[in-house]
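fold the stuff below for me.
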Amino acid sequence: MAIEKVREYFSQWGMEDRILEFDVSSATVELASQAVGCEPKRIAKTLSFMVDGKPILIVVAGDARIDNAKYKAQFSAKAKMLTPDQVLELVGHAVGGVCPFGIPDDVMVYLDKSLKRFETVFPACGSSNSAIELSIEELEKYSNYSAWVDVCRGWEE
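Prediction:
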């Protein structure tokens, strides 16, 4: 199970006990915000795309949407999301639990600037009923991100 992979991943820092597991689904931003008890925008959703034949993950705020023009300017490609089967095969997590933790080394991770307005955010932990509260600095550290990007719209306050 992917959540066990994530639990093992966080155990190297003694953080596995910080993973929250819910009796209800947290597979969507709305459901995750209800399970966690926070505003939907503080859910850090992880979106998966194919760029140059390789999977990438972009972690964005719950109220952000991909802006196709910004995405194309950043990655020199049209935004093409992975299918659920591709996500499971290439990233190792099923849709609803996709996160930047416990993933293959060749999967590049990017963080969208829509997250920078929060002290803490809640990304999933490999299952459709899990999350972990991380500061932005912790998200940077544990996601092994490649770069901050600006590829979203709809979140500006």
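
every contact and neighbour count from this point should use C-alpha atoms.
OK.

what segments of the chain are helices?
2-11, 29-36, 68-75, 84-90, 136-143 (DSSP state H).

how about those helices in a markdown table, adding distance to residue 53 and mean neighbour count?
Formatted as a markdown table, the helices of the chain follow (distance: least, C-alpha to C-alpha, whole Å; neighbours: other C-alpha atoms under 10 Å):
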| stretch | distance to residue 53 | mean neighbour count |
| --- | --- | --- |
| helix 2-11 | 23 | 18 |
| helix 29-36 | 28 | 20 |
| helix 68-75 | 12 | 14 |
| helix 84-90 | 11 | 16 |
| helix 136-143 | 21 | 15 |
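
make JSON lines from those and add distance to residue 105 to it.
As requested, the helices of the chain are exported to JSON lines (distance: least, C-alpha to C-alpha, whole Å):
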{"stretch": "helix 2-11", "distance to residue 105": "12"}
{"stretch": "helix 29-36", "distance to residue 105": "26"}
{"stretch": "helix 68-75", "distance to residue 105": "19"}
{"stretch": "helix 84-90", "distance to residue 105": "11"}
{"stretch": "helix 136-143", "distance to residue 105": "11"}
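
which one of these lies closest to residue 100?
Residue 100 sits nearest to helix 136-143 of all the helices of the chain, at 5.2 Å, using C-alpha to C-alpha.

and this one, so I can compare the two:
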Amino acid sequence: MDGHQIWMQECAKINFEAAPKRYKEGTRTSEDAARQLQCDVSNIAKSIVFEGQDVAIIVITSGSNRVDRKKKLKKILGYKPGQASPEYVLESTGYAVGGVPPFGHLKETIKIIDEDLFKYDLIWGAGGTADTVFPITPEDLKEICKAEVRNVKQ
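Predicted coordinates:
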């Protein structure tokens, strides 16, 4: 079973009716996804994984932003989270780098959403693989993730 099938099962568990799109050309990066969707890269909700003290930290940020781990995340969390290796990402979320969805992780995670995503009516997140994306409103994303909305960009 691939990451997308796993993610769809996780969506069913929370009664989220995903409307994913799959692109054989791939959606591994925010730029790839925006090109496939013909939208601005800012409409892409990329999930960045950091090593937390007890669990993984998932920062869901606008595709055009970089996360300020050293100052802003440190202030939010009370410590500076570590950079996550591809192995850590897979182990802590159940998904490979490039396909990490904003929710539906196989282990507990802490989620923080970039406030900039709320500038848009519709955003696109990864659907469990590096070739799938799905649409969602920022409000629905916040509710499903039970996440804090914060300023995390550099």
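
before we move on, the earlier item: compare the helices of the first structure and give me the one nearest residue 150 of the first structure.
helix 68-75 (6.9 Å).

the closest one packs against which elements?
Here helix 68-75 of the first structure touches no other helix or strand, going by 3 or more C-alpha pairs under 8 Å, 6 or more residues apart in numbering; DSSP states H and E.

residue 103 of the second structure and residue 29 of the second structure: what is the separation?
18 Å (C-alpha to C-alpha, to the nearest Å).

neighbour count winner among the two?
Higher neighbour count among residue 103 of the second structure and residue 29: residue 103, with 23 against 19, using other C-alpha atoms under 10 Å.

okay, strands next: where are they in the first structure?
20-21, 43-51, 54-61, 65-66, 108-112, 120-123, 130-131, 134-135, 147-149, 152-153 (DSSP state E).

can you list these in TSV and add mean neighbour count and distance to residue 96 of the first structure?
Converted to TSV, those look like this (neighbours: other C-alpha atoms under 10 Å; distance: least, C-alpha to C-alpha, whole Å):
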stretch	mean neighbour count	distance to residue 96 of the first structure
strand 20-21	18	13
strand 43-51	24	9
strand 54-61	23	13
strand 65-66	16	16
strand 108-112	23	17
strand 120-123	25	11
strand 130-131	26	9
strand 134-135	16	18
strand 147-149	16	22
strand 152-153	18	20
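
which one, of these, ends up nearest to residue 13 of the first structure?
Short answer: strand 134-135, nearest of the strands of the first structure by C-alpha to C-alpha, at 13.3 Å.

now residue 86 of the second structure. Nearest residue, chain neighbours left out?
residue 97 (6.1 Å; C-alpha to C-alpha, 6 or more residues apart in numbering).

what lines up with that neighbour in the first structure?
Counting by TM-score structural alignment, residue 97 of the second structure corresponds to residue 95 in the first structure.

my read is that its match contacts residue 89, right?
No: with contact defined as C-alpha atoms under 8 Å, residue 95 of the first structure does not count as touching residue 89 (11.2 Å).

I'd assumed residue 94 was in contact with residue 86 of the second structure.
No: counting by C-alpha under 8 Å, residue 86 of the second structure does not reach residue 94; the two are 11.0 Å apart.

neighbours of residue 146 of the first structure, how many?
Neighbours around residue 146 of the first structure, by other C-alpha under 10 Å: 11.

that one: what's it in contact with?
Residues near residue 146 of the first structure by C-alpha atoms under 8 Å, 6 or more residues apart in numbering: 108-110.

circling back: can I get the strands of the first structure in TSV including distance to residue 12 of the first structure?
Listed next are the strands of the first structure as TSV, based on distance: least, C-alpha to C-alpha, whole Å:
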stretch	distance to residue 12 of the first structure
strand 20-21	17
strand 43-51	22
strand 54-61	22
strand 65-66	33
strand 108-112	20
strand 120-123	18
strand 130-131	18
strand 134-135	16
strand 147-149	23
strand 152-153	32
